[in-house]
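1. With the sequence up front, the predicted model follows.
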Amino acid sequence: MRLARNQAAGGDQRAAPDPLTIRIPAAVTMLGLGRSKLYELMDDNLITIIKVGRSRLVVVESLRAFVTSRAFTERSDL
């Protein structure tokens, strides 16, 4: 999709890089969790955020690390 957008705009044919940070609603969608649970995870320092002005941005790599660590924990419980 990003590639098509770049081509349609007359840009080069390279895909746009994945974002390093995302806003809270996008993080909620990516995790499939509720907003309150995401805030709990942020308060527990399980998800990394940065503040820019009044905005809170979620570090995408911390979402990946959280999911990976939970998947590993779940498998080791078997």
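-> Looks like it arrived, so ask away.

2. okay, CA-based contacts and neighbour counts for the rest of this
-> Will do.

3. Can you report how many residues neighbour the nearest residue to residue 19 once chain neighbours are set aside?
-> Closest residue in space to residue 19, ignoring its immediate chain neighbours: residue 60 at 7.4 Å, by C-alpha to C-alpha, 6 or more residues apart in numbering. For residue 60, the number of neighbouring residues by other C-alpha atoms under 10 Å comes to 20.

4. Please apply the same query to residue 47.
-> Counted with other C-alpha under 10 Å, the burial measure for residue 47 works out to 20 neighbours.

5. mind checking the SS state of it?
-> Assigned with DSSP: H, G, I helix; E, B strand; the rest coil, residue 47 falls in the coil class.

6. try it against this one:
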Amino acid sequence: MATYPPTTSFQDPDLSRELLTVPQVMARLQLGRSAVYDLLRSGQLASITLGRARRIPARALTDFIRVRLEQEAA
């Protein structure tokens, strides 16, 4: 019989912050829903789709902010 490693619970606080919902991104960027979806549609902000749910990796949001700051500094 095969043994499998234990699965990580979704209650893990580190994992719950890994993928963000659109409303969470809206709050962090202080932008409206349409503006966030425009960023997603244009490819400026990376996301994944799980069924009908759109999720934004926290790393993608961090990278987006870093790139925008570098553009502003140039």
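-> On my side now, so go ahead. Predicted model, so just to flag it, every value in this text is computed and none were measured.

7. returning to what we had before: for the aligned partner of the residue nearest to residue 19 of the first structure in the second structure, give me its contacts.
-> Taking TM-score structural alignment as the criterion, the aligned counterpart of residue 60 of the first structure in the second structure is residue 58. Contacts for residue 58 of the second structure (C-alpha atoms under 8 Å, 6 or more residues apart in numbering) come out as 17, 18, 19, 20.

8. Report the buried members of those residues.
-> With neighbours counted by 16 or more other C-alpha atoms under 10 Å, these contain buried members at 19, 20.

9. With respect to residue 45 of the second structure, which of the contacts of residue 58 of the second structure is nearest?
-> Nearest to residue 45 of the second structure, judged by C-alpha to C-alpha, of those is residue 20 at 12.0 Å.

10. Quote the end-to-end distance of stretch 54-68 of the first structure.
-> Stretch 54-68 of the first structure has its terminal residues 29 Å apart, counting by C-alpha to C-alpha, to the nearest Å.

11. what about it, distance to the chain center?
-> Relative to its chain's centre, stretch 54-68 of the first structure lies at 5 Å (C-alpha atoms, centre = their mean, to the nearest Å).

12. How about stretch 44-64 of the first structure?
-> Here stretch 44-64 of the first structure shows a centroid-to-chain-centroid distance of 8 Å under the convention C-alpha atoms, centre = their mean.
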